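K.L.:
Predicted model, plus sequence, below.
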Amino acid sequence: MASQEIETLASALARLPGLGPRSARRAVLWLVKKRESALPALLDALTEVQGRLVECHICGNVDTQDPCGICADPRRDAKQLCVVEDVADLWALDRAKLFTGRYHVLGGRLSALDGVRPEDLAIDTLLGRVEEGGVDEVVLAMNATLEGQTTAHYIAERLEDYPVRITQLAHGLPVGGELDYLDEGTLAQALRARRPLG
């Protein structure tokens, strides 16, 4: 039986996505074994990032600067705007290095069961960005779930009055799949095969 402090650490790690109780215990054991080198580096990194994390006021990305590195990058194509549900989706798409435009994070997806309404998401902010001009294409990169597709259709309807091309990621993404868990090859194919919505 481990001490209360170690149990508390394992419980805290187990709350992270992708880690269950067993994986958390393995991580704690690894940290204990490497406590001279790994633990101080991990603590320093957590302390450093805790005080510097901010949400980008333009796109909703999480970074250590505002505007984020993507919005501040002049090499990005401001004419293309990729709309994603969550920051994890943005990171997954950007990690593939296939989309050279800018992003917009909604902060979730419409869900009647969970009580998530359009006003709970950054949809008005998206419309404001499009209304400012300079955007030729809006890529709706919603997860291939019922709620994700409902959100995509709702946004497409709201964008109908603007002179922008509305596309979405190609089907072929697994139904019920989430972007953050897909490999770069699948993401590349989905981006290359995007098509107009509606």
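P.N.:
Thanks, I have it.
K.L.:
switch to C-alpha atoms for all contacts and neighbour counts from now on
P.N.:
OK.
K.L.:
all helices for the protein, in order.
P.N.:
Per DSSP state H, the chain carries helices over the ranges 4-14, 21-33, 38-52, 69-72, 87-95, 123-131, 146-159, 184-192.
K.L.:
Can I get those helices in CSV including distance to Ala170?
P.N.:
Output for these, formatted as CSV (distance: least, C-alpha to C-alpha, whole Å):
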stretch, distance to Ala170
helix 4-14, 35
helix 21-33, 35
helix 38-52, 35
helix 69-72, 24
helix 87-95, 14
helix 123-131, 21
helix 146-159, 12
helix 184-192, 5
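K.L.:
Okay, one more to line up with it:
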Amino acid sequence: MIYDFGMPAPLARVVEMLASLPGVGPKTALRLGLNLLSRPAADTVALAEALARLHEQVGFCENCGCFAEQTVCHFCNDVRRDAQTVCLVEQPVDVLMMERGHGFRGHYHVLHGRLSPVDGLGPEQLNLAALDKRVASGLKELILATSATVDGEATAHYLARRFTSSGVKITRIARGVPEGGELEYLDEHTLSRALDQRVSWDATSI
């Protein structure tokens, strides 16, 4: 146990569990634990019930692999979205980030990882069987939105080759200078990408 300076055992257990979460250090875990203890008991019970039911109520869409409360997620069930345009991402959380922009109205496909020989992750460990079926059904466009890491780029190249002869249009999300970014704070790889993927001035003006 990480806390042994007279803290009551039940509280120490809560703090220890909180500290096991990513991004939560011992001090933050202690503050959270004390905050929970200071709240009404009903609030703590509600939080415990929500956590207890999390795995029961949230799973993954059998079609795209995104978060889902049923067998199919609400993105796949939304008839207003373009089912012929699919944006491929590495993890379900990436879908949530994409949706924050409110600019994409197609469907998603989640790989649940990326190719990484060092970690023993090959094509067999990714959600590719379902993707093969979707591409074979006649997609119009497959947007590769994997990360800009070495493994992410390798995954994008692998998928582009995998579906080259399928007839689907394969595109890659642009990389470059972020909105509001200053050049002095950007790395050379990002600047190189921005130059390679430059667009006509008319296309950028409003």
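P.N.:
Received it, and whenever you're ready, just let me know what you need. Since the structure is predicted, the reported quantities are computational estimates derived from the model, not experimental observations.
K.L.:
right, so of the helices of structure 1, which gets closest to Gly101 of structure 1?
P.N.:
helix 69-72 (8.8 Å; C-alpha to C-alpha).
K.L.:
hang on, the earlier thing: quick one: which of the helices of structure 1 is nearest Asn61 of structure 1?
P.N.:
Using C-alpha to C-alpha, the helices of structure 1 put helix 87-95 closest to Asn61 of structure 1, at 5.8 Å.
K.L.:
In structure 2, what range does that closest one match?
P.N.:
Helix 87-95 of structure 1 corresponds to residues 92-100 in structure 2, going by TM-score structural alignment.
K.L.:
Show me the residue sitting in the middle of structure 1 in space.
P.N.:
Centroid-nearest residue in structure 1, with C-alpha atoms, centre = their mean: Val87, separated by 2.3 Å.
K.L.:
these two touch, right, it and Val62?
P.N.:
Yes: with contact taken as C-alpha atoms under 8 Å, Val87 of structure 1 and Val62 are classed as touching, separated by 6.9 Å.
K.L.:
Now do Arg109 of structure 1 against Ala141 of structure 1, distance only.
P.N.:
Distance, Arg109 of structure 1 to Ala141 of structure 1, by C-alpha to C-alpha, to the nearest Å: 11 Å.
K.L.:
circling back to that earlier point, which of the residues in the match of helix 87-95 of structure 1 are buried?
P.N.:
Within stretch 92-100 of structure 2, the residues scored as buried using 16 or more other C-alpha atoms under 10 Å are Pro92, Asp94, Val95.
K.L.:
hang on, the earlier thing: ok, which of the helices of structure 1 comes nearest Ile166 of structure 1?
P.N.:
helix 146-159 (6.8 Å).
K.L.:
Packing partners of the closest one?
P.N.:
helix 123-131 (3 or more C-alpha pairs under 8 Å, 6 or more residues apart in numbering; DSSP states H and E).
K.L.:
Kindly recompute the last result at 10 Å.
P.N.:
With contacts defined as 3 or more C-alpha pairs under 10 Å, 6 or more residues apart in numbering; DSSP states H and E, helix 146-159 of structure 1 has these neighbours: strand 77-84, helix 123-131, strand 137-140, strand 165-168.
K.L.:
Ignoring the adjacent residues along the chain, who's closest to Leu30 of structure 2?
P.N.:
Val15 (5.5 Å; C-alpha to C-alpha, 6 or more residues apart in numbering).
K.L.:
For that neighbour, give its distance to Leu34 of structure 2.
P.N.:
Relative to Leu34 of structure 2, and taking C-alpha to C-alpha, Val15 of structure 2 is found at 8 Å.
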